[in-house]
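> structure, please.
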Amino acid sequence: MTVGRFRTLFASALVFAFAASLQAGFADEWRTTSSLIGPSKYGDNFQRYDYVNPDAPKGGTLNRVVIGTFDSFNPYIVQGSVAAGFAQFGGGLLYDTLMEQATDEGSVSHPLVAEAYKYPSDYSSATYRLDPRAKWHDGQPITADDVVWSFQVLKANSPMYNRYFENVTDAVAISDREVEFHFSQKGNRELPKILGDLVVLPKHWWEGTDASGKKRDITRPTLEPPLGSAAYKIASFKAGSEIVWQRVPDYWAAKLPVKIGRENFDTQRFSYFLDDNASWQAFTKGGFEDFRAEARAQRWAVEYTFPAVKAADVIKKEFPLTSPQPMQAYVINTRRPLFQDVRVRQALTYAYDFESMNRTIFFGAYTRTDSYFEGGDLASRGLPQGKELEILQQYRDKLPPELFTTEFKLPVYDTPQSARENLRKAYDLLKQAGWINKGGKLVNAQTGTQFKIEFLGNDPVDERVAAPFMDNLRRLGIDATLRIVDDSQYTNRTRAFDFDVLALASFQQSNSPGNEQRDFWSSKAADTPGSRNLAGIKNQVVDALVDRVILATDRDDLVAATHALDRVLLWNYYMVPQWHLGKVRAAYWNKFGFPEKQPSYIGVDLDSWWIDPAREKALAAKYKGVN
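I've put the predicted structure just below:
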């Protein structure tokens, strides 16, 4: 371990210990800001984010583009394609949550619908006290009954919330403004805080009737604009092609610290296009997309040459990003018998040539991802040692022996010789698993059936991501194909786990992993349609380590447990890791003002931007249609 890394870990441990001592000292006392890592940089006197412009003007239109289509305004069920502006987890543009996760600090939340919360020293429950000013767009107050009802319907209908709040047994309204949540276990340090992520839904609206007198049903898709509580409401929509959101002028929380200087656009318009190429053409012409987070390295490097860029009417800018990087990967569906042998999955990993793709397609922009917790102190490195080794020793007979003796390394394709060696290694693993080459085809030694893989994607760009990988698989004799489907079909197939390998999927982590790990990796989630356990992981050791992460006693314990979980996931080869960037590449039409300092934890806070009316008017005149 380097001196610098030792200092970082030591400092993190001290901060976490300090935070734990504060939590113990103030147990069962009301608090406003919650944190899992250490005290917020704002202390107890949070007035506003330090990067925002508190005098940012309101007005103008933000135009955005979405790929695909939509047929529902209910994001909390496993049915339908949800419209832009809604969120499967959190409130999106329409609903507020009990508290709001900070934009500029990891694992910190500030008040929103709830003005304060408390919990006992054994973490067996949590109580949230609602802000008396909180109200729905129809003027009715947000009540404890709304919170209780929301908790019940979300746990019943949303796989994501069900896993996230698995250990929350019930919610009880102890007054009009206070809700007490009870837990099935003690010592889960994360649960009191993450209940602040609960989105609050309007019970009286959902239990009422629509304009035709038909009773509403929260368990079904709907295209009736729901009643909300947040900064925006639906102004208009064209089913499947456009949705327009209008800022609520008397939004109840507009002057709360988390909202000052933010949510400045009067209108947000989302236009739908069939694919990325169509949305790109729309962006270059103006009027459809004002801000574009660019995901394609090749486009970023060579295609921003259209007239508006040359005239400085479209600006390219890179924003630093300091939050943990997601595990982006080809996801192997282990529910398929073909992929249940770990040697087969390992062989697929050895057949993937990242280095050539990065050099020839990505302009050397990316770094290979080699951890499920990429970035920071949570990623496993070297050989297990210390507390991590103690944890893993408990499961030694159920783990690959190499996990204890060999540092996990992904194959590197840096020379022609290494390419041959990696493909030879892949073939040897497949042969051990019962596959042999006959006449250039990889077939099962017993049945003679050819090895076939279908990659599933939802954008023509996925062909660029999958094609080089498939070429190597074909060299091994595998019949590798790619199927591109529309967004609705892709959503339905991934929810039902109907695929061999996903061409691209991403799993975002935080600085303080916890209950969400169940939805990512647990055996129970593997059998739950709509969960994020896309790989179908059913592993008793993984289940145990997920619980170990959730019940970590302090930062040191959390880091060790997360290292152990990371290492077990890696050595089981459930996914073929792809790459990460570590910054946000953004291009935008020059109609905005924004704080030059953006929160590096999320990269860009678009809510802190505003429209410059003079620039917007000039662009509209010059390009005829740019709003």
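> alpha carbons only for contacts and neighbour counts from here, please
Will do.
> what's in contact with stretch 489-503?
Outside stretch 489-503, the residues that touch it by C-alpha atoms under 8 Å, 6 or more residues apart in numbering are 78-79, 81, 329-333, 336, 453-458, 462, 465-466, 529-531, 534.
> would you mark the buried spots in the helix ranked longest in the chain?
The residue-count maximum for a helix in the chain (DSSP state H) belongs to helix 3-25. Using 16 or more other C-alpha atoms under 10 Å as the test for burial, helix 3-25 gives Leu9, Ser12, Ala13, Leu14, Val15, Phe16, Ala17, Ala19, Ala20, Gln23.
> same deal with stretch 460-477?
Neighbour-count burial for stretch 460-477 [16+ other C-alpha under 10 Å]: 462-463, 465-474, 476-477.
> for comparison, sequence B:
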Amino acid sequence: MTPHASRRNDPRNPAPRGQAQAATRIFSDLRSVALTLALSGAVVLAGTIIARGQDAGQDAQTTVTHAYSNFGEVKYGPDFPHLDYVNPDAPKGGEISISSMGTFDSFNQYSRKGVPAALNTIGSEAILAATADDAYSAYCLLCTTMEYPEDLKWVTFNLRDDVTFSDGTPMTAEDVLYSFNLFLEQGITEYRAIVEGFIEGVEVLDPHTITFTFTDQAPIRERITFAGGTPVFSKAWFEETGQRLDESSDQPFMSTGAYVLDSFDYNRQIIYKRNPDYWGADHPLQIGQSNFDTIRVEYFADSQAAFEAFKAGAFTFREENSSLIWATGYENFPNLQDGHVIKTEFADGTVGTAQSFVFNLDRPTWQDKRVRDAIGMMFNFEWSNEALFYGLYSRVNSFWPGSELAATGTPSEAEVALLQPLVDEGLLDAAILAEEAPEPPVNAAAQNRPDRGMFRQAGALLAEAGWEPGSDGKLRKDGQMLDLVIVSYDPSFDRIINPYIENLQQLGVNAKLERVDTAQYVERRRAGEFDMVSHGFSMGFEPGIDLEQWFASKTADDSSRNLMRLRSEAVDKLIPAVVAAKDLDELQTAVHALDRVLRSIGFMVPQWFKPVYTVAYYDQYEHPENMPPYALGYMDFWWYDEAKHDALVAAGVLR
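As a prediction, the model looks like this:
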């Protein structure tokens, strides 16, 4: 999986908190390359092949290159002046301000303790970086070149000698080693459970050279970016402050990025400022980026309050995630009508996020697929999309929606070859070999209540599972009522959940919505104290070992991504086929098979996605004419127009 996959798919990090995604720095996650353990591969690219001498302990030919990719050539050669999609002459200055929902009490998103602040990794960089227009490549950022043999037994990074931390101290290989070990020793359990045993050794050869040697168990496609994707923090800062990776923090970790914390007021506001002494300002990967002097985040209790604040000019850029507000909220907005605010869409070429309700499979009630299927039938997406979403969304029908990785139709011969052994072992029903890929049920859109046929089918499934209605109409089994509690924190989601609950209650399910504050919501998800919650499955173009965090049995007891507590031997045996894929055809086949099996298990009730960014902003920002396919990048390669800002101030629109 490439880092373009998702803003939320870092295996060293807990998963996203809440239904409405908090403000995220889109491109900063792209630059975190293998924080996702994802960009990996064994294809020799745009590099020079040399022979290692005996003194280096290697006879094999070695590739020396500025970039690395799994599949095909990298887009940018060693001497590229800047990324194609940026404006290299973009002016520096001004402020962009955004909103975030809920609360925060920490600047450490790598810990299970506390609720992390928005953009808390904005100052982090790794050895390798991604771009927003090259889906499978990783480029040297903190290094000049990397070296590796054909079998990828090891990789050596030749680090730049001009990289400094935000306090001006130089970054060295010792900092890289310290940071890497920090994640292995103090990273979240699910991450360590997956990657332990991947590294045979790490050696600092000199202040600017470091070599990672891999074990045979380390996935081939993921080795280089596993080593090169870890954020690099200041060893001296950690030692001086006594900070731990697994504890909350009242400040971001010191790193090498373009932005540092300026000020904050807990649960109200955060301001990050551009470091005027940023070492990488003239780096080809950074030219035309990090253009704003300050990035301000304003916190609100819910999206409606945030929207009203946006209309009042309290912040100036809004990535809209409410279909109701997008369709109706701007109708009587004078600043939009007068041309002071721009409301528009941009294409989103990334894999769609499979937003869904998920069951807690640790609870016995939800271990019966018949019960899960019946519950899923009561969510009327068609009515919701027409009545609530104004037709803006598409139904999630895959864990890779809107992409070629989504399984369709009946399995190909290559897919059958992967699935047949699992059928023979009794891990899958034989029907999966010939049936169409599972699709969510389709309801009549004329009303919220599912059609009679759907109700009858759901009732039959529940009766077959032993649930019978009592005199009060409530379903019971062995004297136990069929209870379902949907845990949520965002009031704006009530209008979506409540109609679903009404349908469940009509079916005889004792369903209710329990809305809690942000901190409780985070803890309830972590502890598995729910029947159902919303979850976003953020996959990418190149899935790999990170799939274990989402779906493997070994992560079910303690995972920020496997919230449903999935334990499936069939899934466990398919994930290695994805990890081992050597080319795009093999990868696509393995992912299709996995997608087909995951959908057949039915642990989620699919919600929706849209293949566009919907944004509104005060007309004081500019963006490149040719936007890249894999990022909106408004905090990275957009810029501030001072003359336009002055005009807004003169018109009384902004202060």
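> re the thing from before, now the contacts of stretch 489-503 of the first structure: which count as buried?
By 16+ other C-alpha under 10 Å, the contacts of stretch 489-503 of the first structure give 78-79, 81, 329-333, 453-458, 462, 465-466, 529-531, 534 as buried.
> helices - which of these land there?
Using DSSP H, these in helices are Asp462, Val465, Ala466.
> residues contacting the counterpart of the last one in the second structure?
Read it as Ala466 of the first structure. Under the alignment (TM-score structural alignment), Ala466 of the first structure maps onto Ile497 of the second structure. Contacts for Ile497 of the second structure (C-alpha under 8 Å, 6+ apart) come out as Leu513.
> distance check, Ile497 of the second structure against Thr65 of the second structure.
52 Å (C-alpha to C-alpha, to the nearest Å).
> coming back round to it: let's have the buried residues of helix 3-25 of the first structure in CSV, adding distance to Val65 of the first structure.
Shown next, in CSV, are the buried residues of helix 3-25 of the first structure (distance: C-alpha to C-alpha, whole Å):
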residue, distance to Val65 of the first structure
Leu9, 42
Ser12, 40
Ala13, 43
Leu14, 45
Val15, 42
Phe16, 41
Ala17, 45
Ala19, 42
Ala20, 44
Gln23, 44
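> where's the counterpart of Phe373 of the first structure in the second structure relative to Val516 of the second structure, distance?
Superposed on the second structure with TM-score structural alignment, Phe373 of the first structure falls opposite Trp400. From Trp400 of the second structure across to Val516 of the second structure, the span is 30 Å (C-alpha to C-alpha).
> in terms of neighbours, single out the busier of these two.
Neighbour totals were compared for Trp400 of the second structure and Val516, and Trp400 leads with 25 against 15 (other C-alpha atoms under 10 Å).
> contact partners for that one?
Contacts of Trp400 of the second structure (C-alpha under 8 Å, 6+ apart): Val351, Gly352, Thr353, Ala354, Ala406, Met539, Gly540, Asp595.
> 7 Å - rerun?
Val351, Gly352, Ala354, Ala406, Met539 (C-alpha atoms under 7 Å, 6 or more residues apart in numbering).
> please enumerate the strands of the stretch 51-200 of the first structure.
Using DSSP state E, counting those that start in this stretch, the strands found in the stretch 51-200 of the first structure span residues 61-67, 99-101, 108-111, 114-118, 125-130, 168-173, 178-183.
> out of the ones you listed, which is closest to Gly208 of the first structure?
strand 168-173 (21.1 Å; C-alpha to C-alpha).
> for that closest one, buried residues please.
Buried-residue list, strand 168-173 of the first structure, by 16+ other C-alpha under 10 Å: Val168, Asp170, Ala171, Val172, Ala173.
> so which of these is the closest to Asp543 of the first structure?
Using C-alpha to C-alpha, these come closest to Asp543 of the first structure at Val168, 18.2 Å.
> without its sequence neighbours, what residue ends up closest to the closest one?
Excluding the flanking residues, the one nearest Val168 of the first structure by C-alpha to C-alpha, 6 or more residues apart in numbering is Phe183, at 4.4 Å.
> over in the second structure, tell me which residue corresponds to the one you found.
Aligned partner of Phe183 of the first structure by TM-score structural alignment: Phe214.
> identify, from the buried residues of helix 3-25 of the first structure, the entry nearest to Leu570 of the first structure.
Closest to Leu570 of the first structure, out of all of the buried residues of helix 3-25 of the first structure and judged by C-alpha to C-alpha, is Leu9, at 22.4 Å.
> if I pick the closest one, what's in contact with it?
Counted by C-alpha under 7 Å, 6+ apart, Leu9 of the first structure has contacts Asp377.
> aligned partner of it in the second structure?
Checking with TM-score structural alignment, Leu9 of the first structure has no match.
> and Leu9 of the first structure, how far from Ala83 of the first structure?
With C-alpha to C-alpha as the criterion, Leu9 of the first structure and Ala83 of the first structure are 42 Å apart.
> follow-up on the earlier one: include distance to Asp138 of the first structure when you put the ones in helices among the buried ones among the contacts of stretch 489-503 of the first structure into JSON lines, please.
Below are those laid out as JSON lines (distance: C-alpha to C-alpha, whole Å):
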{"residue": "Asp462", "distance to Asp138 of the first structure": "44"}
{"residue": "Val465", "distance to Asp138 of the first structure": "47"}
{"residue": "Ala466", "distance to Asp138 of the first structure": "49"}
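> out of the residues you listed, the closest to Ala239 of the first structure would be?
Checking those one by one against Ala239 of the first structure (C-alpha to C-alpha), the nearest turns out to be Asp462, at 26.3 Å.
> in which helix or strand does the closest residue to that closest one other than its chain neighbours reside?
Leaving aside its chain neighbours, Asp462 of the first structure sits nearest to Ala503 (6.4 Å; criterion: C-alpha to C-alpha, 6+ apart). Using DSSP states H and E, the element containing Ala503 of the first structure is strand 501-507.
> can you give me the buried ones in that strand?
Quick answer for strand 501-507 of the first structure (16+ other C-alpha under 10 Å): Val501, Leu502, Ala503, Leu504, Ala505.
> one step back: from the buried residues of stretch 460-477 of the first structure, which is closest to Arg133 of the first structure?
Asp462 (47.1 Å).
> re the thing from before, in strands, which of the buried ones among the contacts of stretch 489-503 of the first structure appear?
Ala329, Tyr330, Val331, Ile332, Ile453, Glu454, Phe455, Leu456, Gly457 (DSSP state E).
> so where is whichever helix or strand comes after the longest helix of the first structure in the second structure?
Later in the chain than helix 3-25 of the first structure, the nearest helix or strand by DSSP H and E is strand 34-35. The alignment of strand 34-35 of the first structure onto the second structure (TM-score structural alignment) covers residues 68-69.
> next, the mean deviation of the matching stretch compared to the first structure.
For stretch 68-69 of the second structure, the mean distance to aligned residues of the first structure following superposition is 1.9 Å (mean C-alpha distance after the TM-score superposition for the first structure).
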